[in-house]
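Participant: Model the structure of this input:
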Amino acid sequence: MARSHLTLAALATSAVAELDVVGAAPFGSAGRGDFDSAVVTGRDGRLWIVRVPRSERAEQEQSADLVALRALSQGARARLPFEVTVFAGQAPIDGTRAIVSEFVHGTSVTLTAIDLELATSIGEAIAAVHALPTSLVTDVGLPATGTDEAHRAAQSLIERAAATNLVPAALLDRWRQAGDDAGLWQFTPAVINGSLGADSFLASAGQVTGLLGWHGLRVGDPARDLHWVLGIRRDGIADAVFDAYTRVRGSVDRRIRQRATLLAEFEVARWLLHGTDTRSTEIVDDAVRMMSRLVDDVLGDATDSIAPPTLPILAVDEVEALLDRAERVS
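Facilitator: Sure thing, here's the model as predicted:
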């Protein structure tokens, strides 16, 4: 049974010394989702959010979130163009715990709500996270994955999916070519959030104001934080995110979009493997349909290429002009 906002407000007063609650309201859908949540107002006008996990998985996620938030020092937070919540206190309840943290203002972002302005802000926000020093993650013992590990993990996933004999040949060839392309995996590991999606962001007036869910914080492949963007099919949105990201980060990873494309396609492979592991015919059939649509999409869209970039093909008159300029220079 869902805990009421009044119960959560009482827990907040137990968790945070000297917190004088003068108001409380439910946050999110009561009785749904992974957490019971409420926003409480202190006498000083400050807002706090109290959350109690509803499952073991949510409890593990919350614990990882706390470790990550503690790793984000004041110096690191100052480098980010958005707010990161601050842990305030905790109180035990029914074998788990209520966590109280500072409330970050903004409206939860959905895929359909992302316009060009917000897409630009999202790209800048992700780039700022990736520019943080890796030592803030490694010094507290959070996971760090290198290029070789990422490459091997991708190849392993491809072969596991292939073993189901359900992946279309054209898609399997595409994935294997990417797995064999050593250049695709030559990237510099960076600090990544590790679990980004549209609903990770809070925004106001077209700008990112906050970023939720830090439980996946680690050093790893930057493309992992960007692959979800490619699910936005409206013209220019994904381009705006990647363009803004590149402006902030520079050309440190020339093939990040190609790798992000591959990681986005791997989500279908993971769904297929989840279906086979759980012996769910419904999930397997859904994954097969998704792969069929994916084949139609990627084979008909050159912008989704994950092959090595090639130089543009010049027309005859362009070749002649190029040779003429070279001769004059010499």
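
Participant: from here on, contacts and neighbour counts on C-alpha atoms
Facilitator: Fine.

Participant: Assumed residue 52 was part of a helix.
Facilitator: No. Secondary structure of residue 52 (DSSP: H, G, I helix; E, B strand; the rest coil): strand, not part of a helix.

Participant: quick one: it from residue 96, how far?
Facilitator: As for residue 52, its distance to residue 96 is 8 Å (criterion: C-alpha to C-alpha, to the nearest Å).

Participant: And residue 181, by the same measure?
Facilitator: From residue 181 over to residue 96 the distance is 46 Å, taken as C-alpha to C-alpha.

Participant: one more to line up against the first:
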Amino acid sequence: MKRTAMELAALASAAMPGLDIVQAAASPDDPRAFDSAIVTDTDNNHWRVRAPRNSQAAFRLETEIQVLSGFTPAIRAHLPFRVPSVAGAVQIDGLRTFIYHQMPGEPVDLGTITHAETQTIDDIGRIIAAIHKLPSAVVETADLPAYGAEQSRARLLSELDQMALTGKVPADLLRRWENAFEERQMWTFIPRVVHGDFDETSLLIDRNRAVGVTAWTDLHIGDPARDFMWLASTGSIEFRDAVISAYHRHMDLPADQVDLHLMRRAALAAEFSLGKYLMSGIHASDKDVIAEAQSMLRDLSADVDYTGGHDIGQQFWEPVAPPEPLVGNDERDAEAEAEPAVWSEYEPAENATQKDFDDDTETAQAQLTVEPDATQDTESASTEIPEESAETVSGPDQPDDAVEHTPQTAREDSGAELIVHSLSEDDQIIRHDVPQPAAEDEDTQPISWKVVQENLRRD
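Facilitator: Here you go, the predicted model:
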């Protein structure tokens, strides 16, 4: 049963005898789990009242109390944001309602926050980075779970199996998610302290500054991508990239620890959450939730079929700026010696942005390069792979240790060439666009590949 703001004010008075409340207003929260209100007393002090609507929500609130107790004064003093503190509690029908000291600021909807000022965006990146840098003792003190990278992947695969058994998830989504879970390269992250329920509703904004974080019910050690799920819902790529860039700047990690697949896993988690919502309805025997979840899954399936959805596939793309086109008849016949600038996967450039080291929706194991030869007929141009150089391309059905790829190229309509990189046994990228030194022979002279192609066409 939903409680009104006045009923929550009465619970606050019961929890804190002597509290004289003069005003109460509803506060945004998860409507399926909590009733919330902001109440004001005669001294103009503000308090937040949060009451669980079911036993599962009550368990989450009890967990939050444990989490907040782990934020010692020393930890709070070093955080770039404020954390709630509990003022009182009252038990009704076996479920406890908690009263918190109200913090400055208020949540801002996603559409508004995407147009936030640069300082606000930097605050958001700094806040998420500070959460991921929290000491593990905060989680351990509250006796909360910790999952490694492989554990996280295995748990998701187990949940996927349960979803498949229901017969209520479109088959194309099941295949799409399974392929992503089977991609080992995508699941090599460093586990960190994770908020677990971070989004625009848990972020408090005051005068264009992000000043506080609420909803600490799902804190754990696990995949940091979980705190970026909400960014997968925004239509502003510029905002998403700016937040990720600010996050990496404040994390200040060595180049070899930068998480290249962060947003890919975040997009995957956002899609997969619809399946989890379906399972919650099934477990609760809630027909309305089941129907709503199935409708959203069908919409997602149609969107993926039409647009391709978020990039959570198996390819690891490396964007490369195309070379400048050559002009003039003499220059058309000259071979391009300058190599296009490449963003290195493990060496972000100074003042790097999301494109430099973390565009998880577009990064890949391929490069895009443009042929400078303007005289060659595009339709007749082709590239063949010698049979003796072909290797086994790894796929989802192959064992983990068989990670050898065929350096292959493919011509697209735009004239671009896709160069697929290989992975070494220790999962390091081997670039195939860099020419390997060949043994020199006194009788061998450099041969123009262009001349060879022309001879082949004449023959």
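
Participant: Helices along the stretch 1-150 of structure 2, start to end?
Facilitator: Counting by DSSP state H, counting those that start in this stretch, the stretch 1-150 of structure 2 forms helices over residues 5-15, 55-70, 73-78, 110-113, 118-132, 137-141, 149-166, given from the N-terminal end onward.

Participant: Which position in structure 2 pairs with residue 234 of structure 1?
Facilitator: Residue 234 of structure 1 maps onto residue 236 in structure 2, with residues paired by TM-score structural alignment.

Participant: so how many other residues sit close to its match?
Facilitator: As a burial measure, residue 236 of structure 2 scores 14 neighbours (other C-alpha atoms under 10 Å).

Participant: nearest residue to the residue mapped onto residue 144 of structure 2 from structure 1 other than its sequence neighbours?
Facilitator: In structure 1, the position corresponding to residue 144 of structure 2 is occupied by residue 142, as judged by TM-score structural alignment. For residue 142 of structure 1, ignoring the flanking residues on the chain, the nearest one in space by C-alpha to C-alpha, 6 or more residues apart in numbering is residue 218 at 5.8 Å.

Participant: Now do stretch 112-129 of structure 2: everything it contacts.
Facilitator: For stretch 112-129 of structure 2, contacts defined as C-alpha atoms under 8 Å, 6 or more residues apart in numbering pick out 80-81, 200, 208-210, 227, 234, 236, 239, 242-248, 250-251.

Participant: Identify the residue of structure 1 aligned to residue 184 of structure 2.
Facilitator: When the two structures are superposed using TM-score structural alignment, residue 184 of structure 2 falls opposite residue 182 in structure 1.

Participant: Break down the stretch 101-250 of structure 1 into its strands, ranges please.
Facilitator: Per DSSP state E, counting those that start in this stretch, the stretch 101-250 of structure 1 carries strands over the ranges 107-108, 190-192, 201-204, 207-211, 218-220.

Participant: Which stretch of structure 2 lines up against the longest one?
Facilitator: It refers to strand 207-211 of structure 1. With the alignment judged by TM-score structural alignment, the segment of structure 2 matched to strand 207-211 of structure 1 spans residues 209-213.

Participant: what's the distance between the residue nearest the centre of structure 1 and residue 215 of structure 1?
Facilitator: With distances taken as C-alpha atoms, centre = their mean, the residue of structure 1 nearest its centroid is residue 196 (1.9 Å). Distance, residue 196 of structure 1 to residue 215 of structure 1, using C-alpha to C-alpha: 10 Å.

Participant: what do we get in structure 2 for residue 254 of structure 1?
Facilitator: With TM-score structural alignment as the criterion, residue 254 of structure 1 lines up with residue 260 in structure 2.

Participant: ok, and that match, which helix or strand is that part of?
Facilitator: No secondary structure element spans residue 260 of structure 2, as it lies outside all helices and strands (assigned by DSSP states H and E).
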